[in-house]
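> next input, structure requested:
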Amino acid sequence: MSSLKGTSALVTGGGSGIGLGSAARLLADGATVTICGRGEDRLRDAVEKLGGGGDVDYVVADITDEEQIAAAVAHAAERGPLRAIVANAGGSTSIGPIGSLDVEAWRATMELNATGTMLTIKHGSQALAAAGGGSIVVISSIAASNTHRWFGAYGVSKAAVDHLVKLAADELGCFGVRVNGIRPGIVRTELVAGIADTGPILDDYMACMPLARVGEPEDIAEAVRFLAGPESSWITGQVINVDGGHHLRRGPDYSSMFVPMFGEEALFGK
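Down below sits the predicted model:
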């Protein structure tokens, strides 16, 4: 791939996992990278893992706070021509059967994943357009396309993110801004610590994957790098599964985790 030298990139949720892996991959090809997230200690540690120096920096920012994400975008744009934004920050506090979902946890998850991604695209696209165009890569989830029972708002919010990718790509192409998404499958990060190691849930994941292995952050980072760079200059509005083929089958079975938490009656009517 061609060098990203002389360009700037912003990675939200860059303190760990897929965000950290994506930042490392962009740095490797010469980009000046800014990572952001809510925890300063984690961001500081991430910068050290990325080698420190002048090519990587961090900004504390909550993507659901419009002023904070706007400031993070502005900071990245000050460090060089902003050409790439990786909208990776997300998560969930909403789990359980629909009949007992906590409404506040639902709203918080929708706000983080859907609204936070919208705000990142809103302000990021303006900065990219001002710099002459660039690429936004949004991290979605296989839960957007394949139902994950008892995942509450998570899959719903990621499905909203997928549509947002297409809408933004359609609107922003005239400004020279491309927008694409990636749906990771199970990736070895803190989010799935324990699940990705052993047990019935992992066994079920493997049964649902033609390429039966747990993904690594680097697997997603390679796709991020391609979509962020000039090699994909005629690609926009795509949501690509990077999941070992899991999307070809069904969502995973988490009943061994959720039955002890909620009971068989709540999950299966038994």
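> okay, CA-based contacts and neighbour counts for the rest of this
OK.
> can you pull out the strands in this protein?
8-12, 32-37, 56-60, 82-87, 134-139, 177-184, 239-242 (DSSP state E).
> pipe the ones you listed into a markdown table and attach mean neighbour count and distance to residue 203 per row.
A markdown table is the format used below for the strands of the chain (neighbours: other CA atoms under 10 Å; distance: least, CA to CA, whole Å):
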| stretch | mean neighbour count | distance to residue 203 |
| --- | --- | --- |
| strand 8-12 | 30 | 31 |
| strand 32-37 | 27 | 32 |
| strand 56-60 | 23 | 38 |
| strand 82-87 | 30 | 30 |
| strand 134-139 | 28 | 25 |
| strand 177-184 | 26 | 18 |
| strand 239-242 | 20 | 19 |
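> what about residue 124, distance to residue 265?
Plainly put, residue 124 is 46 Å away from residue 265 if you go by CA to CA, to the nearest Å.
> compare neighbour counts for these two and give me the winner.
Neighbours per residue, other CA atoms under 10 Å: of residue 124 and residue 265, the larger number sits with residue 124, 30 against 9.
> thought the more buried one was touching residue 73?
Yes. Applying CA atoms under 8 Å as the test, residue 124 and residue 73 come out as touching, 6.0 Å apart.
> could you also give me the structure for this second sequence? I'd like to compare it with the first:
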Amino acid sequence: MAGILAGKSALVTGGAGGFGMSCAMLLARDGAAVTLMGRSPDSLAAAKDKLEQAHPGAKVQTYAGDGLSSQDVGAAMDLAASGEGNFSIVVSTVGAGMSRSIADSTADQFMDAVAYNVRPAFVAIREGIDRIARDGAFAFISSTAAIMPFDGMVGYCAGKAAHDHLVRTAAHELGHLGHRFNAVRPGLTRTPATVGLFASQPMLDRFNERIPLGRPGEPEEIAEAVRFLVGPESSWTTGQSFAIDGGNELRGAPNMAGR
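Take a look at the predicted model:
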């Protein structure tokens, strides 16, 4: 396919999820060969079909594995590098919000939540630097929780803060290789992971009151920022984390605890 990313190969972890699929759509649209990685073979197959229907002629392959596993991520990268295109793009979307307050968390529960939100990024970086082409671009899905404390989400907030500093550290340590590392911090966005929030109108209203643009985001809006960060348009951008949140960080998190 013709496009500004033609000749490039990309790996998207969490590739069948809301953010991952939206990012893959834009990568394929602009000509990159795309490898989708996720845990569910059935979900990956459905995502592959959707991509190929949306972009006839797109080069799409899948790898079923765990985004927290160095072995699995390395194997998925090897697959991406063995296919069409120069393996030069990694998009890491793996992570999850875990709802526990400090008082309700054990040390192990806290560390599990932190690890689930920072380990996938470290694994993608560590496995990627030995495989990706020089001048490779890494993009990561973070969260406004990296900046704003949310009630009852201590592990998630700490994990995303660590995640973003990892991205900065990678940019600092590995810039001599020509690689770029950036993240986006989505605000409340409509994905399968946020179905519960969207089902609660009172909670949705609380969020919208804290968003200057007055509405939640769509995954395609996050994907546009990711697409910019892995493309040639951002060739002098690294070590950054960008809020894509309708302005939510300007007003702070909503009251999640009803206090």
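> picking up where we left off before, need the strands of the first structure in CSV (columns: distance to residue 94 of the first structure).
Shown next, in CSV, are the strands of the first structure (distance: least, CA to CA, whole Å):
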stretch, distance to residue 94 of the first structure
strand 8-12, 21
strand 32-37, 20
strand 56-60, 24
strand 82-87, 21
strand 134-139, 19
strand 177-184, 19
strand 239-242, 23
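> mind jotting down where the helices sit in the first structure?
Shown for the first structure, the helices assigned by DSSP state H span residues 17-28, 40-49, 66-78, 103-110, 116-130, 153-172, 200-207, 217-228, 255-262, 264-268.
> show me what residue 160 of the first structure aligns to in the second structure.
Under the alignment by TM-score structural alignment, residue 160 of the first structure pairs with residue 162 in the second structure.
> quick check: closest non-adjacent residue to its match.
residue 118 (6.5 Å; CA to CA, 6 or more residues apart in numbering).
> number of nearby residues for the aligned residue in the first structure for that neighbour?
Superposed on the first structure with TM-score structural alignment, residue 118 of the second structure falls opposite residue 114. Residue 114 of the first structure has 23 neighbours, counted by other CA under 10 Å.
> ok, now residue 20 of the second structure?
Neighbours around residue 20 of the second structure, by other CA under 10 Å: 26.
> ditto for residue 219 of the first structure
17.
> counterpart of it in the second structure?
By TM-score structural alignment, residue 219 of the first structure lines up with residue 221.
> tell me how far its match lies from residue 22 of the second structure.
9 Å.
> show me what residue 238 of the first structure lines up with in the second structure.
Under TM-score structural alignment, residue 238 of the first structure pairs with residue 240 in the second structure.
> ok, and the closest non-adjacent residue to that match?
Closest residue in space to residue 240 of the second structure, ignoring its immediate chain neighbours: residue 182 at 5.0 Å, by CA to CA, 6+ apart.
> quick one: map residue 59 of the first structure onto the second structure.
That one, residue 59 of the first structure, aligns with residue 63 by TM-score structural alignment.
> isn't that match right up against residue 34?
No. Residue 63 of the second structure is beyond contact range of residue 34, at 10.9 Å (criterion: CA under 8 Å).
> if we can go back for a sec, quick one: contacts for the match of residue 238 of the first structure?
Contacts for residue 240 of the second structure (CA atoms under 8 Å, 6 or more residues apart in numbering) come out as 167-168, 181-183.
> out of those residues, which ones does the first structure keep as well?
Counting by both residues aligned by TM-score structural alignment, their matches' CA atoms under 8 Å, the members of the contacts of residue 240 of the second structure that carry over to the first structure are 167-168, 181-183.
> mind checking the end-to-end distance for stretch 246-254 of the second structure?
14 Å.
> contact partners of it?
With CA under 8 Å, 6+ apart as the criterion, stretch 246-254 of the second structure contacts 144, 147-150, 187, 206-207, 209-217, 243.
> give me the nearest residue to residue 72 of the second structure, chain neighbours excluded.
residue 65 (5.4 Å).
> what sits against the one you found?
37-40, 72-73, 76.
> hmm, try it at 6 Å
Residue 65 of the second structure sits next to 38-39, 72 when contact means CA atoms under 6 Å, 6 or more residues apart in numbering.
> which of those show up in the first structure as well?
Among these, the ones still in contact in the first structure (both residues aligned by TM-score structural alignment, their matches' CA atoms under 6 Å) are 38-39, 72.
> span of stretch 143-155 of the second structure from start to end?
Using CA to CA, the two ends of stretch 143-155 of the second structure sit 13 Å apart.
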